[in-house]
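Asker: Fold the stuff below for me.
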Amino acid sequence: MSLHLELPADPGAAGRSRREAGRWLASLCGTDRQCPTVQDLVLAVNEAVSNSIEHAYGASGPDGTVTLRGDADGLRVRMEVSDHGRWRDPPEDPGYRGRGIGMIEAVAEDVRVEPGPDGTTVTFHGTLGRCPGLCVPERPGS
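Answerer: Modelled structure (predicted):
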């Protein structure tokens, strides 16, 4: 079972990515409720999609697209957010901003950010719980 969304680089697309990812992830748990693990992964999706929308296309705005993919291998899920925009190095002093990747790293596993000439791809993983409706995995090192 997988998830694939092509989203316009428009701020409203972040909401759609949250809804669709949340439904898909909850369905993998055998429920329609979002447990804490699903909520964490939805937060990570939101941050990655929002970063792509805001930073990848600059002034070109909604002409760009953001792709969200999710794949499951048993209880292990892999999420990927990619764009075809241009990488911009973060400012030396981001002020009150610039915490998105750190948030993703705090709630997901194996986070990778790969900028390239054809856009940027952010991938991360999560492990869902074993009981339907109770997707609370053991944290690594617990």
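Asker: C-alpha only now, for contacts and for neighbours.
Answerer: Will do.
Asker: So which residue is dead centre in this protein?
Answerer: V45 (2.1 Å; CA atoms, centre = their mean).
Asker: Here is a second sequence; please produce its structure as well for comparison:
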Amino acid sequence: MPRLHRQAGGTASSVGVLRRALRRWLVGVLDDEDAIDDLTLAASEALENAADHAFVGRGSPGTITVSAEVEHGSEARAVVVTVADDGCWRPPSADPGHRGRGLAMIARLAGAHCLVPGRDGTSITLRHAC
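Answerer: I've put the predicted structure just below:
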């Protein structure tokens, strides 16, 4: 299966476009509907976080990216999805109010995840063994 790599402007309207592209790709790779739903929702939350938070204070939004590939290890196969932005990391608020639960939701939906925040961009990688 070819690798997925899509970029769009870091706006709310781009989130749905990238989410649908990822879901189409996942349907071609996984037979497990629950895993497809979980990875799509986790990636969507990461995309929404990037669109909502990464570009605050800038004159215009930057870029958000979703990439996905199948890794074949010596003992297992995994789907790896990465969501990245070229904005600036903003740590979660101590009091998120009715929001601020996206990272916890991502942690529950993805088999494993790795968040790499930075001043010049943030990425989160989701891994699902299959």
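Asker: Secondary structure element holding whatever residue of structure 2 lines up with the residue nearest to the centre of structure 1?
Answerer: Alignment note (TM-score structural alignment): V45 of structure 1 maps to A43 of structure 2. Following DSSP states H and E, one finds A43 of structure 2 within helix 33-53.
Asker: quick one: stretch 82-92 of structure 2 aligns where in structure 1?
Answerer: With TM-score structural alignment as the criterion, stretch 82-92 of structure 2 aligns to 80-90.
Asker: What segments of structure 2 are helices?
Answerer: 12-29, 33-53, 102-109 (DSSP state H).
Asker: tell me the average deviation of the first one from structure 1 after fitting.
Answerer: In the superposition with structure 1, the aligned residues lie an average of 0.8 Å away from helix 12-29 of structure 2, counting by mean CA distance after the TM-score superposition for structure 1.
Asker: between that helix and helix 33-53, what angle do the directions make?
Answerer: 160 degrees (axes from the mean of the first three to the mean of the last three CA atoms, to 10 degrees).
Asker: What span of structure 1 is helix 12-29 of structure 2 aligned with?
Answerer: By TM-score structural alignment, helix 12-29 of structure 2 lines up with residues 11-28 in structure 1.
Asker: What are the contacting residues of the matching stretch?
Answerer: 3, 5, 7, 32-35, 38-39, 42-43, 45-46, 49-50, 53-54, 68, 75, 133 (CA atoms under 8 Å, 6 or more residues apart in numbering).
Asker: Quick one: buried ones out of those residues?
Answerer: Buried members of the contacts of stretch 11-28 of structure 1, scored by 16 or more other CA atoms under 10 Å, are 5, 7, 33-35, 38-39, 42-43, 45-46, 49-50, 53, 68, 133.
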